[in-house]
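S.K.: here is my input, please return the structure:
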Amino acid sequence: MSEPRRLEVLRAIVEDYVHSREPVGSKALVERHQLGVSSATIRNDMAVLEEEGLIVAPHTSAGRIPTDKGYRLFVDQLSDLKPLSSAERRAIQNLLEGAEDIDDVLDRTVRLLAQLTNQVAVVQYPHLGNAKVRHIEFVLLAPAQVLVVLISTTGRVEQRVITVPSPVTEPALHELRQHFLQGLAGTTLTRITSHLADCLATVPVQLRGTAGALGRCLEQLAGINREDRMVMAGTANLARATGDFPLTIGPILEALEEQVVMLRLLSEMEQDARGVSVRIGSENPYGSLSEASVVATGYGPDASAMVGILGPTRMDYPNTMAAVRAVARYLSRVLNE
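M.R.: Got it, this is the predicted structure:
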């Protein structure tokens, strides 16, 4: 059997099974695909594919379905990913560009990705290790009450209302904001504490009490840790695919709910030359996800946080990979603006 034809037969089996959820026989392959050979030849090719562990016969069915190994070979043979339609690209752009803050952006991202793929969509909050101070704002709410706002380069917005030791005027608060911005803009969030000492040392004596309270608040806002948090949407899609999980979807739902396993897996996934990472069934090192596939890619300034989908191994990999990659690119663009 020629290698190219074997790959064509495997591709046809994967595509038909993903579309129909029914085991695929040689007769159906001849009828639906231009393979240029007889049904008997296809049966011989399928026998070889089965010997190599790429397809398997479920129960006593005459048809065959792909194995995890078969899906892996299929995915690896995808030379390129077709772009999304112009309508899909416009939908992504319009939805994400209308977001108000990082929480809204990520919530819109997973809802959109779940709709595009009919799978469970997940996104990690941007990692803070390299995030920097983009902007600081102090808003006077009352003579001794100030709203402190910290915006990072990841688009994350943190805010808190504090009471300062003594009443402060609008001009004085503006002066302090300029002072903190000059000293902290471009500083990584993890190093704010060390830079605050220098900022406070040069504040006018009469404003040091207020400046100290504002500085402590900025330090607290910078330290709020969201690195180990993710947002997800589309769990109903998983529930509708129970037929694709031979045992039960219970462990998968638990892994999503607890987040720890999913976050650990995302942190271990490395992108391939196409800019995506795919883990198929048994390739997942965590037993609770051994019947699922995960497609993910990095996003953001350093692409260290991940966005992706989880679903059954019977998945439309080309379209799912393209959707994940496209959404990640738009997400990065929105966060960098």
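S.K.: all contacts plus neighbour counts: C-alpha atoms, from now on.
M.R.: Fine.
S.K.: helix or strand: which one has the closest residue to Asp316 other than its chain neighbours?
M.R.: Counting by CA to CA, 6 or more residues apart in numbering, Asp316 lies nearest to Val18, which is 6.4 Å off, once chain neighbours are set aside. Per DSSP states H and E, Val18 falls inside helix 3-20.
S.K.: Pro167 too?
M.R.: Pro167 belongs to no helix or strand, assigned by DSSP H and E.
S.K.: I'd like to know how far it sits from Pro23.
M.R.: 75 Å (CA to CA, to the nearest Å).
S.K.: name the residue in these two with the higher neighbour count.
M.R.: Neighbours were counted for Pro167 and for Pro23 using other CA atoms under 10 Å; Pro23 has more, 20 against 13.
S.K.: tell me the contacts of the more buried one?
M.R.: The contact partners of Pro23, by CA atoms under 8 Å, 6 or more residues apart in numbering, come to 17, 57-58, 61-65.
S.K.: this one next, for a side-by-side:
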Amino acid sequence: MSDERRLEVLRAIVQDYVATSEPVGSKALLERHQLGVSAATIRNDMAALEDAGLISAPHTSAGRVPTDAGYRIFVDRLSQVRPLSATQRRAIETFLRQSVDLDDIVERTARLLAMLTNQAAVMQYPSLRRSRVRHIELVPVAEGRLSLVVILDSGRIEQRLVSVASADDERLVQTLRARVNEVSGARLLTEAAAAMTELGAEFEPGQRADVDTIVATIAAVFAEDREERVVLAGTANLARAGLRDDAGLSVSRVLEALEEHVVLMRLISTRDDDPTHEVTVRIGAENDFAGLESTSLVTTAYGSDAVATLGVLGPTRMDYPQTMANVRAVARYVSELLEQ
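M.R.: Reported below is the predicted structural model:
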């Protein structure tokens, strides 16, 4: 038996099962696909696929459905991710470019992914640990007070008020603004904080106390330990998908798992750090979380330095090529938006 033909049969079974949600028989395969062999040969190939653990019979019917291992082979053998149409690309870009700030970008992205894929979408806020400094602004706002604005490449903006006696010294403020940007620009936050520690020594003795106060405030912004946040959208899509696990349990187990913030954070954070930002697919039991054994997770990193992750969660019976294409395209547009 040809291994290549066996893979073609598996591919056809996956495609038909995704499209119909019904077990696939040899007769249906012959009617829907140009496989170029007899019904007997197809039945033999299906028997071999079943022996290999790639398809299984859900009940006494003649039809077969893919197993997790079968989906894994199907995904790994995809020659290319299905491209999006020009209309789809324009719709994604238009919707995301209406965002007004980082919170809006994250909320819109999650809703968009849920709508595009008809799955549950999850998006992690940019991680401070991976963020780099884009710009630091110092603006006098009142006598003895400066407004400190820290802008990160992940889109985060942090603002603080700093009380210093020399806030009205325009020359000092301009010089310090230039120096903090010079030593911190494009650096990771920990690197930027370290690079600013000796800046006070560059200024006149009477100015050093205020410079140290400002630098310490910037360093404190960099060092703040914020709880990582994740946004979830489209959970109703899971109910409509009719999820069932091996025990016949309903979608409630999946929703209960997703309600746990710790589980959600671990789920979206568990990925390989891939600088190429390739899409990662975890299928069925590859999701090592109770309640999610009947689902697949499709994720990718976004941001120039993979600052965080976004993706979708749905039944193992999902349209993998289209889902992967949507996740990759949205991540690319979000990355471009954050870099502007």
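S.K.: switch the contacts of Pro23 of the first structure over to CSV; also include neighbour count, secondary structure and distance to Thr187 of the first structure.
M.R.: Below are the contacts of Pro23 of the first structure laid out as CSV (neighbours: other CA atoms under 10 Å; DSSP: H, G, I helix; E, B strand; the rest coil; distance: CA to CA, whole Å):
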residue, neighbour count, secondary structure, distance to Thr187 of the first structure
Tyr17, 20, helix, 52
Ala57, 16, coil, 59
Pro58, 12, coil, 58
Ser61, 13, coil, 63
Ala62, 11, coil, 64
Gly63, 20, coil, 61
Arg64, 25, strand, 58
Ile65, 26, strand, 54
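S.K.: of those residues, which is the nearest to Arg333 of the first structure?
M.R.: Tyr17 (36.0 Å; CA to CA).
S.K.: what residue in the second structure is paired with Tyr299 of the first structure?
M.R.: Residue pairing (TM-score structural alignment): Tyr299 of the first structure is matched to Tyr302 of the second structure.
S.K.: ok, that match to Ser269 of the second structure distance?
M.R.: 12 Å.
S.K.: these two: which is more packed in?
M.R.: Using other CA under 10 Å, the more surrounded residue of Tyr302 of the second structure and Ser269 is Tyr302, with 26 against 17.
S.K.: Ile92 of the second structure versus the more buried one, what's the distance?
M.R.: For Tyr302 of the second structure, the distance to Ile92 of the second structure - CA to CA - is 15 Å.
S.K.: which helix runs longest in the first structure?
M.R.: Once the first structure is assigned using DSSP state H, the helix that runs over the most residues is helix 317-336.
S.K.: what residues of that helix count as buried?
M.R.: 317, 319-335 (16 or more other CA atoms under 10 Å).
S.K.: doesn't Leu232 of the second structure fall inside a strand?
M.R.: Yes - membership of Leu232 of the second structure in a strand is supported by DSSP: H, G, I helix; E, B strand; the rest coil.
S.K.: OK, contacts around it?
M.R.: Leu232 of the second structure touches 110, 120-123, counting by CA under 8 Å, 6+ apart.
S.K.: ok, and what's touching the helix holding Val18 of the first structure?
M.R.: By CA under 8 Å, 6+ apart, the list of residues contacting helix 3-20 of the first structure reads 22-24, 29, 33, 35, 42, 45-46, 49, 54, 64-66, 70-71, 74, 314-316.
S.K.: mean deviation of it from the second structure?
M.R.: Compared with the second structure after the fit, helix 3-20 of the first structure shows a mean deviation of 1.5 Å (mean CA distance after the TM-score superposition for the first structure).
S.K.: and the helix or strand just after that helix, how far from the second structure on average?
M.R.: Counting by DSSP H and E, the element after helix 3-20 of the first structure in chain order, helix or strand, is helix 26-32. Compared with the second structure after fitting, helix 26-32 of the first structure deviates on average by 1.9 Å (mean CA distance after the TM-score superposition for the first structure).
S.K.: so for helix 26-32 of the first structure, what gets flagged as buried?
M.R.: In helix 26-32 of the first structure, the ones that count as buried by 16+ other CA under 10 Å are 26, 29-30.
S.K.: tell me the one among the residues you listed nearest to Val161 of the first structure.
M.R.: Leu29 (66.0 Å).
S.K.: which residue lines up with Gly287 of the first structure in the second structure?
M.R.: Gly287 of the first structure maps onto Ala290 in the second structure, with residues paired by TM-score structural alignment.
S.K.: quick one: residues contacting the residue lying closest to its match once chain neighbours are set aside.
M.R.: Closest residue in space to Ala290 of the second structure, ignoring its immediate chain neighbours: Ala257 at 7.1 Å, by CA to CA, 6+ apart. By CA under 8 Å, 6+ apart, Ala257 of the second structure lies in contact with 263-264, 289-292.
S.K.: out of those, who's nearest Thr190 of the second structure?
M.R.: Nearest member of those to Thr190 of the second structure, counting by CA to CA, is Leu264, at 26.5 Å.
S.K.: Ala121 of the first structure - that's part of a strand, no?
M.R.: Yes - assessed with three-state DSSP, Ala121 of the first structure lies in a strand.
S.K.: thank you, goodbye.
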